[in-house]
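[1] Predicted model, plus sequence, below.
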Amino acid sequence: MPSAGTSRRAVLALAGGALAAPAFAQGRFPDRPIRLIVPWPPGGSADAQLRSLAELSAKTLGQPVLVENRPGASGTLGAQFLTTQAKPDGYTLAQMHMSIVRRPYIVRTPPWDVTSDFTHIIGLCGWMFGIAVKADGPIRSWADFVAYARANPGRLTYATSGIATTNHLAVEELAAREKVELVHVPYRAANESAVAVASGEVMCVADASSWAPLVEGGQLRLICVWTAERSPRFPGAPTLRELGYDMVVTSPYGISGPKGMDPGVTRLLHDAFKAALMDPANVAVRGQFDMPLEYYPTAEYQQFIARRAEYEQAMAKKLNLRID
């Protein structure tokens, strides 16, 4: 039978262990709503997918996951908030995407180190990018697009969701290969740029598939997609590879938090978001926007971000990219 001193030491050890245990192990995380910053206006494909993810993950987490839209600055305001104001307690998260990874290499004063200033939680999915033009306009195919650009230097305007976004850089690479001069017209979000083409403000949109309803409605014509294979939804649109360019552009994104998050909290969030990502309801939303699955668990997502940072740094140097 243990002595009184032994029992007392055991009780103190147990108490100390309980005090040292992280909050999530005691059922205290989350004990209030979680904020998920979406750095785009409501209505776009990423907003729809992340809103669905937030609603579904709340069922697992037992607390609401509230989406907060913070558009502007090419979709980097969420990252800015994480690095300047958010606590690493798991209650403030944001979408992580390629413009955030790229930004330190295209500005004079890097705002963050993407490999060390965030806690990368999970990779989710990407986009089906493509170029769409006004259905009754002069361009009916990619060949027409190139021919018009060559015959009218500096007159072919294209819209994207922001300066130095993945789609912006992809079009500039295509223009450089064809030796044509295009005029970039950035909008705050892909759905806004698609409407601008339909109304005649700009000649084409190069962005994610928020243009899809207007293509299906007959207002826009899709002249190419940037996925590895043709889209089952738009089988008439060739891929960039079919057009002679060895390019596949999907721009995967995920969810990250501030640096220094508790690994247990990170794991709990990852598991809840993964369950939501694989839920048929979220699969349906991704299918609506033709968004390819690009799931990465936490460790692999961190590795992906590190590899992508090296690539973006090399491309920024190669193309001499600067936005300030």
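    All right, it came through fine.

[2] going forward, measure contacts between C-alpha atoms and count neighbours the same way
    OK.

[3] My guess is residue 108 contacts residue 324. True?
    Yes. With contact defined as CA atoms under 8 Å, residue 108 counts as touching residue 324 (6.5 Å).

[4] Between the two, which has more neighbouring residues?
    The neighbour count for residue 108 versus residue 324, taken as other CA atoms under 10 Å, is higher for residue 108 (11 against 7).

[5] Just to check, residue 191 is in contact with residue 206?
    No. When contacts are counted by CA under 8 Å, residue 191 is not listed as touching residue 206 (11.1 Å).

[6] So which residues make contact with the biggest strand by length in the chain?
    For the chain, the longest strand by residue count, based on DSSP state E, is strand 118-125. For strand 118-125, contacts defined as CA atoms under 8 Å, 6 or more residues apart in numbering pick out 82-83, 252-261, 266-267, 269-270, 273-274, 277, 291-298, 301-302.

[7] Would you mind pulling up the elements that the next helix or strand after it packs against?
    Downstream of strand 118-125, the first helix or strand assigned by DSSP states H and E is strand 130-134. If contacts are counted by 3 or more CA pairs under 8 Å, 6 or more residues apart in numbering; DSSP states H and E, strand 130-134 sits against helix 190-198, strand 204-207, strand 220-225.

[8] Second structure follows, compare the two:
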Amino acid sequence: MKRKLFVQTFAAAALAASALPALAQAPAAAFPTKPIRIIVGYAPGGANDILARIVAQKMAEGLGKEVVVENKPSTGAIVGSVAVANAPADGYTLLMGASGPIVFNPALYERLPYNPTKDLVPVSIVGTFPLVLSVAANAPFKNVADLAAYTKANPDKSNYGSSAASFRLATELLKSKTGIRAEHIPYKGSMESVNSVASGQITMTLVDSGPAVGPIKGGLMKGLAVTSPQRIAALPDVPTMAEQGIDLNIQFWSGLLAPAGTPKAVVDKLAAEVQRIVKLPDVRARMASLAIDPAGTTPEEFAKVIATEIPLWSGVAKANNIKAD
């Protein structure tokens, strides 16, 4: 009798265990059943925000549920990052995270109210992009050497704008390689720093390509250099840093992240959706117009990028004695 009972119990347990994979897949199969929210840690207008809105529109079409973009601008995109880190781990609150809050903030802040590698899980990198060193259209600088010479002669009149820790660290690295002397002025979004440069309120900004392309093509700003290895199609007349003898190659990225603990099946489904979106011809054309290269990585590939870049930029920050205010 006892043996029969044991056999029945074992069989029931085995049947339940065999059902576990199906149960694990159930949340992903049903996902989503309600609207998804994508948090952007910057003001509207920057590359991160533009990509979030592109993804939101196409993801809504692909998944059949509304996808809303919500801007939570703050210094270092910390507020938006914390909001997602503290959100339920169900895939309905996502972060369009840039390099800044994920790999630069750990290098610049001694204490952060979130841990990029413990509180967030990578989904997929949407796109990568270079930075553009920009000045006012009527500025007397023809190249980076001219700008450096001016700032050395006029350090009290020279400054630069940046909207996040990533741009600040990149600019400070540029300063160390060129001798540029300029004080830092913080902004909440890339478009704010671009507008200040265009109006002559600040000397320069090293900004993501998205918000820089339009004003440069429109004659409101002048691009002195891009940080990519080759010139970019959207700004073919703007030389690279390397062409001007400056050893500076920087590519930033934007990608989706979810709260830690989000079921892997849901994360994989979201990653597959990003991979589908970045292959769409109209999306690729839109990204190309902003000098953004489509990516569409797996969660594992994204995790490797983060694991590599956090120590890289921490080393740069330490070598240049740079800390956030």
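    Nice, I can see it. Because the structure is predicted, anything quoted here is derived from the model rather than measured.

[9] circling back to that earlier point, relative to the second structure, which residues correspond to the longest strand of the first structure?
    With TM-score structural alignment applied, strand 118-125 of the first structure matches the range 120-127 in the second structure.

[10] chain center to the matching stretch, what's the gap?
    9 Å (CA atoms, centre = their mean, to the nearest Å).

[11] Average offset of that stretch relative to the first structure?
    Superposing on the first structure and averaging over aligned pairs (mean CA distance after the TM-score superposition for the first structure), stretch 120-127 of the second structure comes out at 1.0 Å.

[12] Show me what counts as buried in that stretch.
    120, 121, 122, 123, 124, 125, 126, 127 (16 or more other CA atoms under 10 Å).

[13] Which helix or which strand is home to the nearest residue to residue 289 of the second structure once chain neighbours are set aside?
    Leaving aside its chain neighbours, residue 289 of the second structure sits nearest to residue 234 (5.7 Å; criterion: CA to CA, 6 or more residues apart in numbering). If you go by DSSP H and E, residue 234 of the second structure is not part of any helix or strand.

[14] Residue 234 of the second structure contacts residue 290, doesn't it?
    Yes. Between residue 234 of the second structure and residue 290 there is a contact under CA under 8 Å: 6.6 Å.

[15] Compare these two (neighbour count), which wins?
    residue 290 (24 against 18).

[16] so who does that one touch?
    Neighbour list for residue 290 of the second structure: 47, 209, 210, 211, 213, 234 [criterion: CA under 8 Å, 6+ apart].

[17] Just put the helices and strands packed on strand 130-134 of the first structure in TSV and tack on mean neighbour count and distance to residue 76 of the first structure.
    Listed next are these as TSV, based on neighbours: other CA atoms under 10 Å; distance: least, CA to CA, whole Å:
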stretch	mean neighbour count	distance to residue 76 of the first structure
helix 190-198	25	15
strand 204-207	30	17
strand 220-225	25	25
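
[18] before we move on, back to that, most neighbours among the contacts of residue 290 of the second structure, please name it.
    Top of these by neighbour count (other CA under 10 Å): residue 47, with 29 neighbours.

[19] how about that residue, what's its match in the first structure?
    Checking TM-score structural alignment: residue 47 of the second structure goes with residue 45.

[20] correct me, but that match touches residue 209?
    Yes. Between residue 45 of the first structure and residue 209 there is a contact under CA under 8 Å: 7.3 Å.

[21] which stretch among the helices and strands packed on strand 130-134 of the first structure comes nearest residue 166 of the first structure?
    Nearest to residue 166 of the first structure, of all these, is strand 204-207, at 8.9 Å by CA to CA.

[22] Any buried residues in the following helix or strand past the closest one, and which?
    As assigned by DSSP H and E, the chain's next helix or strand after strand 204-207 of the first structure is helix 212-216. For helix 212-216 of the first structure, the neighbour count (16+ other CA under 10 Å) marks 212, 214, 215 as buried.

[23] Ok, stretch 84-101 of the second structure next?
    84-85, 87, 89-101.

[24] ok, now stretch 128-141 of the second structure?
    Quick answer for stretch 128-141 of the second structure (16+ other CA under 10 Å): 128, 129, 130, 131, 132, 133, 134, 135, 136, 137, 141.

[25] Go ahead and name everything in contact with that stretch.
    Residues contacting stretch 128-141 of the second structure (CA under 8 Å, 6+ apart): 147, 197-200, 203-209, 212, 216, 219-228, 250-254, 291-295.

[26] residues in contact with residue 195 of the first structure?
    Residue 195 of the first structure neighbours (CA under 8 Å, 6+ apart): residue 211.
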